[in-house]
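> Coordinates for the following, if possible.
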Amino acid sequence: MAPRPTTLTELLESHDALLLDAYGVIVDGAGALPEAAPLFAELDRRGTPYAIVTNDASRSPETYVRRLAGMGLTVAAERIVTSGSLLPGYFRDKGLAGARTIVLGTEDSYRHVMAGGGEPSPLTPGVEIDAVAICDDAGTPFLDGIELALSAIVRAVDAGRRPALVLPNPDLVYPKGGGELGFTAGAMAMLIEAALARRFPGANLVFDRLGKPEPHLFFEGARRLGAKNPVMIGDQLETDVAGALAANIAVALYAGVSRWQPGGSITPTYLLDRLAL
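This is a model prediction of the structure:
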């Protein structure tokens, strides 16, 4: 069935809460998008429950609040659900307390790993590791970080160890602003996976993906809002739309990075051109 074109007004009439992607929906690399501030003001005026559900693993909710405030957007920390917040639970569940971990990302990315008991390792040639967490393209020179992580993983496997590989942010690209796109954590992981598949055929050395399109962030967002029939608004088919559908949540594809085409493998519930009410 083809997705139905809709408006934000219709979505609010049909659903009891909004789950919003961040990059490409309310912000891009250059700042807040034009419709974001009026949207939040109207949602607050109406008392509509909403949460930002983002694959961003580079910022804590508190850091995110400060960043949004700098763009003129006021959002409470409890409304922000980040993929980075899933890292502490991952490290605990995998028994990775004390694990020597390469972290590609920001200071907040390091804090997420340490909150789960991981011990960040220096990004230096020859480092020995037990885990790799790819959180963001920021914080480390892009190619240098990928090469150091790849080399450390290969050393570990050659020595008979299988390091834990975790990717809280599976996004491949993000909107930088002005019509430009940038590679982010998911693309970094794919490069490493391709190299590992060539070096160790059949070993299935792949990253555990925590954020969208896995359903965990959607479940947490709906739980915080007490929503029974929420709708997700996102701009990427492979993460926002696929993840919402996996969580059995209706989803509107917002005009942005992805374009829905008939015959594709992922079909959103709705198509949304504007966030204005």
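
> can we go C-alpha only for contacts and neighbour counts from here?
Noted.

> is it true that residue 182 lies in a helix?
No - counting by DSSP: H, G, I helix; E, B strand; the rest coil, residue 182 is not found in a helix; it is strand.

> For the stretch 151-277 of the chain, which segments are assigned as strands?
In the stretch 151-277 of the chain, the strands defined using DSSP state E, counting those that start in this stretch lie at 164-167, 173-177, 180-183, 208-209, 230-234, 250-254, 270-272.

> Need the winner for burial among those.
Ranked by mean neighbour count, the strands of the stretch 151-277 of the chain are led by strand 230-234 with a mean of 29 (mean count of other C-alpha atoms under 10 Å).

> Could you name the helices and strands sitting against that one?
Applying 3 or more C-alpha pairs under 8 Å, 6 or more residues apart in numbering; DSSP states H and E, one finds that strand 230-234 contacts strand 17-20, strand 250-254.

> Same list, those strands, but as a markdown table with distance to residue 145 please.
A markdown table is the format used below for the helices and strands packed on strand 230-234 (distance: least, C-alpha to C-alpha, whole Å):
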| stretch | distance to residue 145 |
| --- | --- |
| strand 17-20 | 30 |
| strand 250-254 | 32 |
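
> returning to that earlier point: if we compare the strands of the stretch 151-277 of the chain, which one ends up closest to residue 143?
Residue 143 lies closest to strand 180-183 among these, at 11.3 Å (C-alpha to C-alpha).

> Distance from the closest one to the middle of the chain?
Centre-to-centre, strand 180-183 and its host chain are 15 Å apart (C-alpha atoms, centre = their mean, to the nearest Å).

> which residues are contacting it?
137, 172-176 (C-alpha atoms under 8 Å, 6 or more residues apart in numbering).

> to compare against the first, here's another:
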Amino acid sequence: MKKYKGYLLDLDGTMYAGTRLIEGAKEFIDYLALNQLPYLFVTNNASKTPEEVSAKLSAMGFVSTPDNVVTSAMATAMYIAAEKSEASVYVIGGTGIKKALEDEGLVIKDEEHVDYVVVGLDVDITYEKYAVACLAVRNGATFISTNPDVSIPTERGFLPGNGALTSVVAVSTGVVPVFIGKPEQHIMNKAVELIGLPKEDLVMIGDLYMTDIMSGINSGIDTLHVQTGVSTYEAVMQEAVPPTYSVKNLLEVIAYYEGETHE
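Have a look, this model is predicted:
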């Protein structure tokens, strides 16, 4: 197993499951921090700000600052700003996506005549929010979704994810959105830019094949599948393009690296 110069890490199912720590996750981050190996948490969660994501990680014992976090909200806002500065946006979502849009100088409007419609995870979703989003898309607004995750793991089980919410607008309008988060390259390009290392020196670590592992594959980055979340070892190894590596948990990676160091 190659020892990389930089690490891109998923959160749900890789670092934690709801409020439960994943075995080996904290130890792995401690190992990276101790060895001064740069890492970024790359999350499709657009409802939280980097500060909120980092605060949760810190409270769980992880070594983290907001600078360690890349969200699909950040990547979405940067994508829109690059296309049209000061664009008007109707947004479905939480504080994370709204703050990211405002930080990029974009104008949030609660109306159906806007340049863009952005759908992010919104636990307070209503019919009226959907109605405005659909009308805006029909009026010509560019339709963007922060990420395609159809479900999210929680302590209660798998709940509807942003992809499920997005599908309502997509089905109603017949318009396919531009997805920004994993497995798309938009969020990965932002992560690569922030970590400041060549792709060949990076590895993407995650549990879910269709988002985490495919994000690395789509971006030309090596992948490490952890068998601690959704996708099983048997399933990922049957894919047309399997991950570069698969491990039971991240303790295996530490053991390998430390053994390699002592050789």
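
> could the strands of the stretch 151-277 of structure 1 be laid out in JSON lines, adding distance to residue 104 of structure 1?
Output for the strands of the stretch 151-277 of structure 1, formatted as JSON lines (distance: least, C-alpha to C-alpha, whole Å):
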{"stretch": "strand 164-167", "distance to residue 104 of structure 1": "10"}
{"stretch": "strand 173-177", "distance to residue 104 of structure 1": "16"}
{"stretch": "strand 180-183", "distance to residue 104 of structure 1": "14"}
{"stretch": "strand 208-209", "distance to residue 104 of structure 1": "15"}
{"stretch": "strand 230-234", "distance to residue 104 of structure 1": "25"}
{"stretch": "strand 250-254", "distance to residue 104 of structure 1": "29"}
{"stretch": "strand 270-272", "distance to residue 104 of structure 1": "34"}
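
> Spell out the residue ranges of the helices in the stretch 151-263 of structure 2.
In the stretch 151-263 of structure 2, the segments counted as helices under DSSP state H, counting those that start in this stretch are 162-173, 185-195, 214-219, 233-236, 250-261.

> and the gap between the equivalent of residue 249 of structure 2 over in structure 1 and residue 36 of structure 1?
Applying TM-score structural alignment, one finds that residue 249 of structure 2 aligns to residue 274 in structure 1. Residue 274 of structure 1 sits 11 Å away from residue 36 of structure 1, going by C-alpha to C-alpha, to the nearest Å.

> go on, residue 178 of structure 1?
From residue 178 of structure 1 to residue 36 of structure 1 the distance is 17 Å (C-alpha to C-alpha).

> do residue 264 of structure 1 as well
Residue 264 of structure 1 is 29 Å from residue 36 of structure 1, by C-alpha to C-alpha.

> Likewise for residue 222 of structure 1?
Residue 222 of structure 1 is 21 Å from residue 36 of structure 1, where distance means C-alpha to C-alpha.

> Same check on residue 94 of structure 1?
According to C-alpha to C-alpha, residue 94 of structure 1 stands 38 Å off from residue 36 of structure 1.

> So which of these two has more stuff around it?
Neighbour totals were compared for residue 94 of structure 1 and residue 36, and residue 36 leads with 18 against 10 (other C-alpha atoms under 10 Å).

> any idea what the more buried one aligns with in structure 2?
By TM-score structural alignment, residue 36 of structure 1 lines up with residue 25 in structure 2.

> Please name the nearest non-neighbouring residue to its match.
Nearest non-adjacent residue to residue 25 of structure 2, counting by C-alpha to C-alpha, 6 or more residues apart in numbering: residue 15, 5.1 Å away.

> Map that neighbour onto structure 1.
In structure 1, residue 15 of structure 2 lands on residue 26 (TM-score structural alignment).

> and its match, what is it in contact with?
With contacts defined as C-alpha under 8 Å, 6+ apart, residue 26 of structure 1 is in contact with 20, 32-33, 35-36.

> Keep only those of the residues you listed that are in strands.
Taking DSSP state E as the definition of strands, the contacts of residue 26 of structure 1 contribute 20, 32.

> Could I get the contacting residues of the residue nearest to residue 161 of structure 1 when sequence neighbours are not counted?
In space, and not counting its chain neighbours, residue 161 of structure 1 is closest to residue 130: 7.9 Å by C-alpha to C-alpha, 6+ apart. Residue 130 of structure 1 is in contact with 99-101, 156, 161-164, counting by C-alpha under 8 Å, 6+ apart.

> if you set the cut-off to 7 Å instead, what comes out?
For residue 130 of structure 1, the contacting residues are 99-101, 163-164, by C-alpha atoms under 7 Å, 6 or more residues apart in numbering.
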